[in-house]
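Asker: here is a sequence with its predicted model. Questions after.
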Amino acid sequence: MAKKDIICIVSSRYKAVFLKINSSTTILDLKFDVAERLDLPYESLILAYEDETVGSLKFSIENDGDLTSMVEHCHNLGLKEVHMQAFKEGDDSSNKQENEQVRQDIASSSLNSKNIDCGPSALWTTSFPDKNPNDNPSEDDVMTIDGMINRSERHGNNAGQSRASRRFIATQLQPTLKVRPDIRPIDVQKEFLSSYGIRVDYSKIWWGKERAQEKLYGDAHESYDQLRWYVEEVKKTNPGSYIHVEQNEGRFTRLFICYAACINGFLYGCRPLLFLDGTFLKDRFKGILLSAVAYDGNQGIFPLAYCICDQENNVNWKWFLQGLWSILYERPDPYNPPHKLVIISDADKGIREAVREFFPDSIHSRCVLHLVENFRTKLKDLGFKSKDTQILGNLLQSACYKYTRAEWNDYMDDIRLVDERAYNIVMNYAPENWANAFFPGVRYGHVTSNVAESFNKWIHEARLLRILQLVEHIRKQIMVRMNERRTMAESWNQFLCPKAELALKENMENGRPLEVRQSHTGLFEVQSHRSCQVDLDNKTCTCRGWDVTRVPCKHACASIMFMKRDVYQFCDWFMTVEAFKKS
């Protein structure tokens, strides 16, 4: 327990909870915690401090000043424990003053122009309209704010009226946003209607939420202005990081961030494989976050770099990929990967053109899930039945994972048997861009951009914040993740990372009973359900399992064990624990 903390016992009838408070605790935080844990309505909650040192007097704790005075009073008396009581409005006749104050808050008019923010000016290169924003509400289940609004009061008299002020809405939303930063104005609007029986304009709730966020996270405009300071601080405290803010006549346009630990980790410990994707931001000015994510040796997410811009288009993707090229190749020790850099993404919205311009020697691969989705959409447009669309999509997705062209052709024949038009659509997709059997590079078995989408979910909370808080939130996430990876690696005593170790041992077990014949120094013929040729010198097998995953397949394992050599020495560097520790 911190030196200045005080144990606070809050009771309500037959229930009580322990809380820790200090001079920095706010009345909103305290009331929210009490309301949530004692199942009391936040809006009608009243707190009283019981001071036994002066004859068991009760002091009403109504604001931050009261709470701070109580804490200082306890410190002066050397008390480490205080007792408070929680009441619901109306349970105690002595609380009339509090009741009246709440009613005045409800009745305060939202038409008072002195309390109204006039709206943001555009900070992006594209302009934003003055109309109320649309947050595109989804059908996701959203936690209600019962703890914020008293469901039992004011339901009948105010129906159809809009009398709750923006200040009042902001006050109620502030503690809620701490635990539910993603709550939508549309949900708050519904709660006011069901709880208060009043209809509040969407715009008023939106601005109320903006005020609450401003109290919590600061002014949105100021957050952009502070980016210049943030860039200098990162360069000063984290040498080797690449961070750049681009402006147009003093207005923010784009931000690129890649920390030194991410650059070095990718160059020296990750596969030469990148996943690109974009996701929407949900702060006041919206925007897009473009990301480049990799896999570490244990198949974990490894964030490399990201960019914040106004929209996902060809210009912004080129700017982002130019930054990626700089951190990978404009270095004193240029990165020369053992295989060509492979970039996996959805090929839409300008990514393909940007990759061709800045990474001409790389190999671009389409995300199979996006390709299958596009395929099914085209089938529906042609009038295919839903059942046939599903079957054909599954066949296409399965074909992508097959290692050999013979297996791939089997699935293509099945698609052609269903409908020739579907087959023609597939062939127009250029299989060398997505099918394992034809892909010219090494994707280590990855054919989707799921890792990039996992990254988007990982930063979900950050996407709701002001831009300065957003970048700091992501920095802290990366820092914590790096430390967790370091701690995890210290406990590993094997040569390979656990997931690579598991795959290799499974292939070794499956390869033990296979019949092996040596045809040359490093060439072998291995008999399983079909005959396969293994080339240990070039680390290939005609089953193409070794070629695609870079883990020795069962045929290769059988050949290596036949020669009584160390199987682990035939695994790629990126799968080793040593490489993981460098990433």
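Answerer: Alright, I've got the coordinates.
Asker: make it CA atoms for all contacts and neighbour counts henceforth
Answerer: OK.
Asker: longest helix in this structure, please.
Answerer: As far as residue count goes, and with DSSP state H defining each element, the longest helix of the chain is helix 467-490.
Asker: how about the helices of the stretch 301-450 of the chain, start to end?
Answerer: Ranges of helices within the stretch 301-450 of the chain are 314-329, 351-358, 368-381, 386-401, 405-418, 420-428, 450-458, based on DSSP state H, counting those that start in this stretch.
Asker: and the ones you listed: which comes nearest Arg184?
Answerer: For the helices of the stretch 301-450 of the chain, proximity to Arg184 was assessed by C-alpha to C-alpha; helix 450-458 is nearest, at 17.7 Å.
Asker: packing partners of that closest one?
Answerer: Judged by 3 or more C-alpha pairs under 8 Å, 6 or more residues apart in numbering; DSSP states H and E, helix 450-458 is in contact with strand 273-280, strand 288-295, strand 301-309.
Asker: quick check: angle from the last one to helix 314-329?
Answerer: In terms of direction (axes from the mean of the first three to the mean of the last three C-alpha atoms, to 10 degrees), strand 301-309 departs from helix 314-329 by 140 degrees.
Asker: what packs against strand 301-309?
Answerer: Helices and strands in packing contact with strand 301-309 are listed as strand 251-258, helix 260-269, strand 288-295, helix 314-329, helix 450-458; criterion 3+ C-alpha pairs under 8 Å, 6+ apart.
Asker: in addition, the following structure is provided for comparison:
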Amino acid sequence: MIFKSKAEFMQATKDYTIQWGRNILFIKNDKVRVRAVCKIEDCPWVVIVHDYANELLTSNLGSTIQVGVILMPESSPLFDRFYVCLDACKRGFKAGCRPLIGLDVAFLKTLHGWFLELLHKDLGDYKENKWCFILDMQKGLIPAVQEVFSRVHHRFCVWHLWHNFSKQWSSCELKDLVWECAWSRTTNEFNRNMIRVKLINKKAWEYLDKWPKDAWTKAHFSEVPKVDNICNNACESCNAKIKKERSKRILTLVEEVRRTIMKSMIGNRKKLQNYQRILPSVQQNRLEVMTILSSH
């Protein structure tokens, strides 16, 4: 349900409490956001979350569902975190997806280890399956990944690298050269572009040169994971799809995420029903363009 204004939502909430005999409190209100909580000490909020988790396990055998709570000394446990790995998604990823996993620190906060340990159990042997992680530039995430997935391949999201670079150097030429360096497909091409950066601004060159080359430029990518992605677009796209739901109650949020995943899987299946080529459509189109260009 979508409300036109804060006042309309508050009135609807009050009407609901009168109708069903609930006792709630509005907290942390501002001009556009309202949060309402139950005043009852033994409110079944966490119980409801656990019920939802059990229902997911019952209807999706083989899935991994974990609910994390904070124990309270004089009241019911407080909801803290929720991990869901649906069996269909897990099996589908292992069977047919490219071995690239995007992590967004916005949803992990300080819970890196808890999430990554569970992910490790679901994914299995990351060395055998040749997983590769693509990360933003947040501190703490890379060490956490390496602690759980020792010596696993990882990359930086170049958009985040470019964004941080742009805070210090506003030159359009320099900012464009960051992408030229990242897109370079050979070491000679990469070195030429880095020299161009150095000639314009040595400090900018030093900033780029300090990052591991195999983590942000195609010229130095490992050949083990056969993927050439340099941006964490999958996470950004997912964030955009659930932007409205992120402000809703936890059960509404996770259910909307589940439905979004199911719609995406069904949509992709329909697109590929009559597709006959070996390469995915995006790569096939890219190959055709490069073939045309190489013929001239």
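Answerer: Yep, that arrived. Here the structure is a predicted model, which is why all the values come from computation and not from measurement.
Asker: TM-score of the superposition?
Answerer: Laid over one another, the chains give 0.80 as their TM-score (TM-score structural alignment, normalised by the length of structure 2), with 271 aligned residues with a C-alpha RMSD of 3.1 Å.
Asker: whereabouts in structure 2 does the longest helix of structure 1 align?
Answerer: Aligned using TM-score structural alignment, helix 467-490 of structure 1 spans residues 250-273 in structure 2.
Asker: ok, now stretch 225-240 of structure 1?
Answerer: Here stretch 225-240 of structure 1 aligns to structure 2 at residues 47-62, judged by TM-score structural alignment.
Asker: mind listing what's buried along that stretch?
Answerer: Val49, His50, Tyr52, Ala53, Leu56, Leu57 (16 or more other C-alpha atoms under 10 Å).
Asker: same check on stretch 448-464 of structure 1?
Answerer: Burial within stretch 448-464 of structure 1, assessed by neighbour count using 16+ other C-alpha under 10 Å, is assigned to 448-453, 455-456, 460-464.
Asker: name the residues that touch it?
Answerer: Residues outside stretch 448-464 of structure 1 that contact it (C-alpha atoms under 8 Å, 6 or more residues apart in numbering) are 181-182, 275-277, 279-283, 291-295, 301, 303, 344-346, 366-369, 469-471, 473-474.
Asker: over to stretch 46-65 of structure 2?
Answerer: Contacts with stretch 46-65 of structure 2, where a contact means C-alpha under 8 Å, 6+ apart, come from 66-67, 76-79, 82-88, 122, 251.
Asker: same thing but at 10 Å, please
Answerer: Defining contact as C-alpha atoms under 10 Å, 6 or more residues apart in numbering, one finds that stretch 46-65 of structure 2 is touched by 44-45, 66-69, 76-80, 82-91, 118-119, 121-122, 250-251, 254-255.
Asker: so among these, which ones count as buried?
Answerer: Neighbour-count burial within the contacts of stretch 46-65 of structure 2 applies to 45, 76-77, 79, 82-87, 118-119, 122, 250, 254; the criterion is 16+ other C-alpha under 10 Å.
Asker: relative to Leu67 of structure 1, which of the helices and strands packed on helix 450-458 of structure 1 is closest?
Answerer: Distances from Leu67 of structure 1 to each of those were compared by C-alpha to C-alpha, and the smallest falls on strand 273-280, at 40.3 Å.
Asker: what's the angle from the closest one to strand 301-309?
Answerer: Interaxial angle, strand 273-280 of structure 1 versus strand 301-309 (the same axes, to 10 degrees): 50 degrees.
Asker: so which elements touch strand 273-280 of structure 1?
Answerer: Strand 273-280 of structure 1 makes packing contacts with strand 288-295, strand 301-309, helix 314-329, strand 342-345, strand 363-366, helix 450-458 when contacts are defined by 3 or more C-alpha pairs under 10 Å, 6 or more residues apart in numbering; DSSP states H and E.
Asker: which one of the ones you listed lies nearest to Ala48 of structure 1?
Answerer: Go through these one by one with C-alpha to C-alpha and the one that ends up closest to Ala48 of structure 1 is helix 450-458, at 41.2 Å.
Asker: onto which residues of structure 2 does the closest one map?
Answerer: Aligned using TM-score structural alignment, helix 450-458 of structure 1 spans residues 233-241 in structure 2.
Asker: what's the average distance of that stretch to structure 1?
Answerer: Its match in structure 1 and stretch 233-241 of structure 2 itself, once the structures are fitted together, sit a mean 0.9 Å apart by mean C-alpha distance after the TM-score superposition for structure 1.
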